[in-house]
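Participant: below: sequence and its predicted model.
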Amino acid sequence: MTQFGVNFFPVVDPAVKTATDYYDETLRLIELAESLGFTQAQTVEHYFTPYGGYSPDPVTLLTAAAARTSRIRLATGAVVPAFTHPVKLAGKLAMLDHLSHGRLDVGFGRAFLPTEFEAFGIPMDESRARFTEGVEACRRLWTTEDLVWEGRFHRFGPVTLLPRPYQRPHPPIFIASATSTDSCAAAGTAGHHLQVVPSVTSAEQLASMLDAYRGAWDAAGHDPAARRIQMKFTCYLSADREEALQQGEFYERSYIDHMAVAVAPLATGDSADYPGYDTFLEKAKNYEFAASLAGNKVLAGDPDGVTAQLRSVREQFGEDLSFSLQFNPGGLAFARAATAMELFAAEVMPAFGQAS
């Protein structure tokens, strides 16, 4: 049975929707998602700009969601170890694991926006090393008593974290990877799960990333049945196909425009940890929704069309995928997002063995 979750990435202009309204609507949609049979709800960590800036602390939002739900899993997609001391981050996440009674999935990411690194006083070229150290430090804090940590960026101990996580030995760890085959292979070797976003890479590169991940997982002797690969999509769904496509084209263009503004400082710089960003603005300028739709980088249409897209994705990239879908991009009205979720649960989920 294919699992479907919901994703909340707030590409929202404050002039279009206030933070209060966005949080209220998101929590209502998470409650709805649980009632419809979606298995996970997740949100991101970003700062300052309309590109994700309404979610500077995913743990806070997910804690509120934990209080209003009882079954749906709650995921960070992702928290950024580079921006938080590992003792603080591991403690916050362990606490949420208890408040949710063991429903937490922890996705870790490197971050990539220049303004965020500048504000935290962290060189972007340290992002990979800080990420690797931060993930392992959190894992060790969750599992080791009297831990003494002697890392490149942090030194502490002996310490024993309280609370210990609700889930033992620790919550499931996901690694968010945008384009790096090496990061995917490292995640597989470590036995961590994977979060990927097809919209930010080519189909060929994504296939290479997944091959590297599965190969490293198997080579390390991990149970193939325990492996979890999650793909994230925006999803524009309506009984009226043309209406869904119009929504998709408008909000995907808004997403690309906001992302371009957020990464512009990096596109003119030179960072060893982020090669290729000098071409991003040109790609954003030439973005075409029709090509993105045809390449299954965005889901849009009526239930039959979206079902066909998901089947095509599984045929191309593997049957062991789960999906995290964003139904409320930008300033989309709550009622439209809720209707799309209800339609997905009623007419798309059953095609993949999941009843609403």
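Facilitator: Right, received. Where do you want to start?

Participant: all contacts plus neighbour counts: C-alpha atoms, from now on.
Facilitator: Noted.

Participant: right, and the helix or strand after the strand ranked longest in the chain?
Facilitator: What stands out as the longest strand in the chain, according to DSSP state E, is strand 229-237. Per DSSP states H and E, the first helix or strand lying C-terminal to strand 229-237 is helix 241-267.

Participant: could you check the angle strand 229-237 makes with that following helix?
Facilitator: Between the axes of helix 241-267 and strand 229-237, defined by axes from the mean of the first three to the mean of the last three Cα atoms, to 10 degrees, the angle is 130 degrees.

Participant: also this one, for the comparison:
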Amino acid sequence: MKILNFSLMPYRPLDIPASKQYRSVWVALPNSFFDPEKGAYEYESYIDLLAQSEDLGFDGICVNEHHQTAYGLMPAPNLIASALIQRTKKVKIAILGRALPLVSNPLTIAEEFSMLDCMSRGRIIAGFVRGIGAEYHSSLVNPTQSHERFHEAHDLIIRAWTETGPFSWSGEHYELKYVNPWPRPYQQPHPPIWVPSQGSLETIEWAADPRRKYPLLVTFSSRDTVIKNLLAYRKQAKDFGYDPAPGQLGWAAPVYVAETDEQAIAQARAGMEALFNDYLNLTAEMLLPPGYSSAASMRKIMEAKRAIGRTGFGQGTGRQSIEKLIDQGTAIVGSPRTVIEKIRGVHGETGLGNFVAMLQFGTLPNELARKNQELFAQEVMPALRAM
């Protein structure tokens, strides 16, 4: 099993009580809540934490993209990836993910990833996503065109990486007279592509297609939903006529490990409950703007969201306690033995080969995040590698 360390880089100094007068910390929260001096400290702290991953033996470091939100301070994840390249030598750097439909020219993404791949000498993993519903409010991209723009952007990027230019591109959403990116990617034919998802039926079918066989990474979901979606990927692959490799199946979850279950719960409580109740408080229209998902996929997303707190479909349930999140398997918290057993259980049912641990979450302070990732690396990671 491959183990990666992931951070959302949330804005921890957020005045959470004051933010409650706004409907969400996404899109609608005034940026006067952001203090640049404190923000500079946050970036420095998060990059230091992630850079430590190489010395601790992680296989990869993960960053991602979100816009106009206190939930994550990475509107340009390529910049964070570039900083991490300079701080590390061997560890993989996964950009999970880059929201393809939000850009006006996907060639810029092909160029960005090629640069990073050359700078890192082939350590980049490319994560491609559509972007969650709130990003469509930020960008004013029509959500009904999300799937079309994603697929066309993907196809353009793959051609740009694998075919000698210049050539022209004339599509439904993008038109370019010259496609001839400099530089070319270091990895040939291109960096590996992963697909983070919360269970869209269309995404599972698309990622499992034999022409792609892209790893599916199930994120922010309950244990039962993770198993259901990974097994759905397995079934889809078999319907296509092949058995998926373990490396095509992945799970991302917030994790906190301490010497005992009681200590882990006490130390993780404030940060974990802030993540799911205060940073993930998406309203219904932000989460699922009209046309963003098919009816079948919307039902699956609604089921998943009920398990992760005060989203548009969970506001009537009150605040999510850490005990409930642990019981659902949405968060993994406990002693090394407990954490290993919980991950082993999902591995046993799905055969997953990639585990992405979010070891800093919500308002969790630096000292606890550092303690968490060090104990995880020392006590949990060796057991996971043996799976």
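Facilitator: All right, it came through fine. Keep in mind the model is a prediction, meaning the values are calculated, not measured.

Participant: need the TM-score from the superposition.
Facilitator: Once superposed, the chains reach a TM-score of 0.89 (TM-score structural alignment, normalised by the length of the first structure), with 349 aligned residues with a Cα RMSD of 2.6 Å.

Participant: mind reading off the mean deviation between the longest strand of the first structure and the second structure?
Facilitator: Here strand 229-237 of the first structure, set against the second structure after superposition, deviates by a mean of 1.2 Å using mean Cα distance after the TM-score superposition for the first structure.

Participant: what does that strand contact?
Facilitator: The contact list for strand 229-237 of the first structure (Cα atoms under 8 Å, 6 or more residues apart in numbering) reads 7, 193-199, 244-245, 247-248, 297-303, 306, 320-327, 329, 340, 343-344.

Participant: now stretch 294-311 of the first structure
Facilitator: Against stretch 294-311 of the first structure from outside (Cα under 8 Å, 6+ apart): 198-199, 233-245, 248, 292-293, 313, 343-344, 347-348, 351.

Participant: what helix or strand does the equivalent of Glu205 of the second structure over in the first structure sit in?
Facilitator: Aligned by TM-score structural alignment, Glu205 of the second structure pairs with Ala185 of the first structure. Assigned by DSSP H and E, Ala185 of the first structure belongs to helix 181-190.

Participant: identify each buried residue in that helix, please.
Facilitator: The neighbour-count check on helix 181-190 of the first structure (16 or more other Cα atoms under 10 Å) flags 181, 183-189 as buried.

Participant: from the residues you listed, which is closest to Val135 of the first structure?
Facilitator: Checking the buried residues of helix 181-190 of the first structure against Val135 of the first structure with Cα to Cα, the nearest one is Ala187 at 10.8 Å.

Participant: where do the strands of the stretch 251-356 of the first structure begin and end?
Facilitator: With DSSP state E, counting those that start in this stretch as the criterion, the stretch 251-356 of the first structure has strands at 299-301, 321-326.

Participant: and of those strands, who's closest to Asp270 of the first structure?
Facilitator: Proximity to Asp270 of the first structure (Cα to Cα) singles out strand 321-326 among those, at 32.0 Å.

Participant: which ones are touching the residue in the first structure sticking out farthest from the centre?
Facilitator: Distance from the C-alpha centroid of the first structure peaks at Pro158, with 32.8 Å (Cα atoms, centre = their mean). Shown in contact with Pro158 of the first structure (Cα under 8 Å, 6+ apart): 146-149.

Participant: now the contacts of stretch 294-311 of the first structure: which count as buried?
Facilitator: Buried among the contacts of stretch 294-311 of the first structure (16+ other Cα under 10 Å): 198-199, 233-238, 241, 244-245, 248, 292-293, 313, 343-344, 347-348, 351.

Participant: look up how far Pro165 of the first structure lies from the counterpart of Thr338 of the second structure in the first structure.
Facilitator: Counting by TM-score structural alignment, Thr338 of the second structure lines up with Gly305 in the first structure. Using Cα to Cα, to the nearest Å, one obtains 42 Å as the distance from Gly305 of the first structure to Pro165 of the first structure.
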